[in-house]
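**Q** only geometry, no sequence info:
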């Protein structure tokens, strides 16, 4: 096992492999970042090329894809036959291009995304996503399990990156909604700690709707079994009015309502909220 790139995340990855009993070689341009890992039993490779030769799997976790290209191009031995698992953050297009780049150089390639903070690596809470040829994942799944809960998404190398940003969209949307509600309640003297349990309950309830709503999206049919979009739009107007009345920023609810209004104008007012997938699936507007 080799880990190239020893930032906070890279060091956490290498430490998890060591803890699981995997012989681990590490490399970083600033060699001093490996000191603690070496003290724990890691071997410090003198070059990228030596790191690539050190194990059956090489994990790359660096600043960006360009940094990966530059580092791996420094290897005199090349990449022929190397099992390369790239956990560097990027977008789906970069992931697909990296897969082609690696294939042209004879490497086996999986792209990945880490849905965790460094301190969670090595625990079940750390979700590590992988995409690329399934046979590569299956061959190394047990080893990768040292990092956390590993998940295979499919043969398209870009899927891990897409799931990564989709997860971020969920995270920021939930947090922004909670902050909007917190700002509203603070105007009445209710603190965030008091509101948080109620907000958590609402978030959990909405999460329960997702499987049924997903079926509507996939079927392209949105019968109003719970509420029609035009009813939701009236509630959005109430949220905007309340926010403005108490002096709270109303940009977020106004954005929500603008999308709903466009769908209603297109004739979807009597359908259920997931009909807005049509708005989300279009390029952004420059209003």
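**A** Ah, there it is. No experiment lies behind these values; they were computed from the predicted model shown.

**Q** going forward, measure contacts between C-alpha atoms and count neighbours the same way
**A** Will do.

**Q** Number of residues surrounding residue 195?
**A** Look at residue 195: counted by other Cα atoms under 10 Å, it has 15 neighbours.

**Q** Grab the nearest non-local neighbour of it.
**A** Nearest non-adjacent residue to residue 195, counting by Cα to Cα, 6 or more residues apart in numbering: residue 182, 6.8 Å away.

**Q** Tell me how far that neighbour lies from residue 249.
**A** As judged by Cα to Cα, to the nearest Å, residue 182 and residue 249 stand 12 Å apart.

**Q** Which strands or helices does the strand ranked longest in the chain pack on?
**A** The longest strand of the chain (DSSP state E) is strand 108-115. Judged by 3 or more Cα pairs under 8 Å, 6 or more residues apart in numbering; DSSP states H and E, strand 108-115 is in contact with strand 83-86, helix 92-104, strand 127-131, helix 134-144, helix 159-186.

**Q** okay, pairing it with this:
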């Protein structure tokens, strides 16, 4: 069977695991599924998935094994009793956890003769299968390339590093970006909402603004890498003055100011460290550990 229709096993059939298995079935991959509660597997079995009755049977069924369970403790409890069936397999772990757990899991898989990729799913279950959604992977590049066609059934597969912990690092970083962005949008929505502006009217303008913000990120990234922040657009000093307007407008309308107060404190720390005349990218110096070396 060619790589385009490689047999795949999915272990763990919560909302995300079920979406993974469904996407594989939709793209013609012979798919074996296993879940601690067999009832979750029946809708997939009705669509053509093979229902394994044990983890051992699930591991034996396919050369490529995707695991998406609650946490690493659950993952070990499933795989450890059947670990002698891992030899020669590729284990792709899509279970959320820390970079250190991913690195430990990679060593554990290697000790049982399996190749290992760690992954991060950058979407919710309804987005699985869309080529627009990113799936991040880290681990041996050759293993990733060999199984790219099957992984592409889930979303756009991006390989980050041979360090198995890197997908988890990116996952955490991107979630932080998401939460910060959405909270900023909600704060703005509450602010304009105090003037009876509906979120549906504010949001198209906010989205257009994010296009400009993306341009700022592209401008600042080389500055961050170089550790030099020319303040030729808007300095941190100027930004501190500007955020006072946001704080005043929100406070006057009864909107919680915890987020902008945090942003202001970071800017002030950067200014106190001598970066007041730098671009906003200089705020990273208030976020980095003092021992970080560029």
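**A** Looks like it arrived, so ask away. Note that the structure is predicted; figures quoted are calculated from it, not measured.

**Q** TM-score for these two?
**A** The TM-score (TM-score structural alignment, normalised by the length of the first structure) is 0.95; 283 aligned residues with a Cα RMSD of 1.3 Å.

**Q** hang on, the earlier thing: quick one: map the residue nearest to residue 195 of the first structure onto the second structure.
**A** By TM-score structural alignment, residue 182 of the first structure lines up with residue 189 in the second structure.

**Q** What's the separation between its match and residue 32 of the second structure?
**A** For residue 189 of the second structure, the distance to residue 32 of the second structure - Cα to Cα - is 45 Å.

**Q** same thing with residue 288 of the second structure?
**A** With Cα to Cα as the criterion, residue 288 of the second structure and residue 32 of the second structure are 45 Å apart.

**Q** out of those two, which sits in the more crowded spot?
**A** residue 32 (27 against 10).

**Q** The more buried one and residue 12 touch, don't they?
**A** No - in this structure, residue 32 of the second structure is not within contact of residue 12 by Cα atoms under 8 Å, at 11.0 Å.

**Q** Tell me which residue of the second structure is furthest from the middle?
**A** No residue in the second structure sits farther from the centre than residue 252, which is 36.6 Å out by Cα atoms, centre = their mean.

**Q** ok, how many other residues are close to residue 112 of the first structure?
**A** Residue 112 of the first structure has 32 neighbours, counted by other Cα under 10 Å.

**Q** I'd like the distance between the counterpart of it in the second structure and residue 91 of the second structure.
**A** Counting by TM-score structural alignment, residue 112 of the first structure corresponds to residue 119 in the second structure. Distance of residue 119 of the second structure to residue 91 of the second structure, given as Cα to Cα: 10 Å.

**Q** Show me what residue 272 of the second structure aligns to in the first structure.
**A** Match for residue 272 of the second structure (TM-score structural alignment): residue 265.

**Q** what does residue 157 of the second structure give?
**A** In the first structure, the residue paired with residue 157 of the second structure is residue 150, using TM-score structural alignment.

**Q** my guess is that match is in a strand, correct?
**A** Yes - according to DSSP: H, G, I helix; E, B strand; the rest coil, residue 150 of the first structure belongs to a strand.

**Q** Name the nearest residue to it, sequence neighbours excluded.
**A** residue 128 (4.8 Å).

**Q** what's the most centrally placed residue in the first structure in contact with, if anything?
**A** When Cα atoms, centre = their mean is applied to the first structure, the residue found nearest the centroid is residue 164 (2.1 Å). By Cα atoms under 8 Å, 6 or more residues apart in numbering, residue 164 of the first structure lies in contact with 113, 114, 115.

**Q** closest to residue 39 of the first structure among those residues?
**A** Using Cα to Cα, residue 114 is the member of these that lies nearest residue 39 of the first structure, at 25.5 Å.
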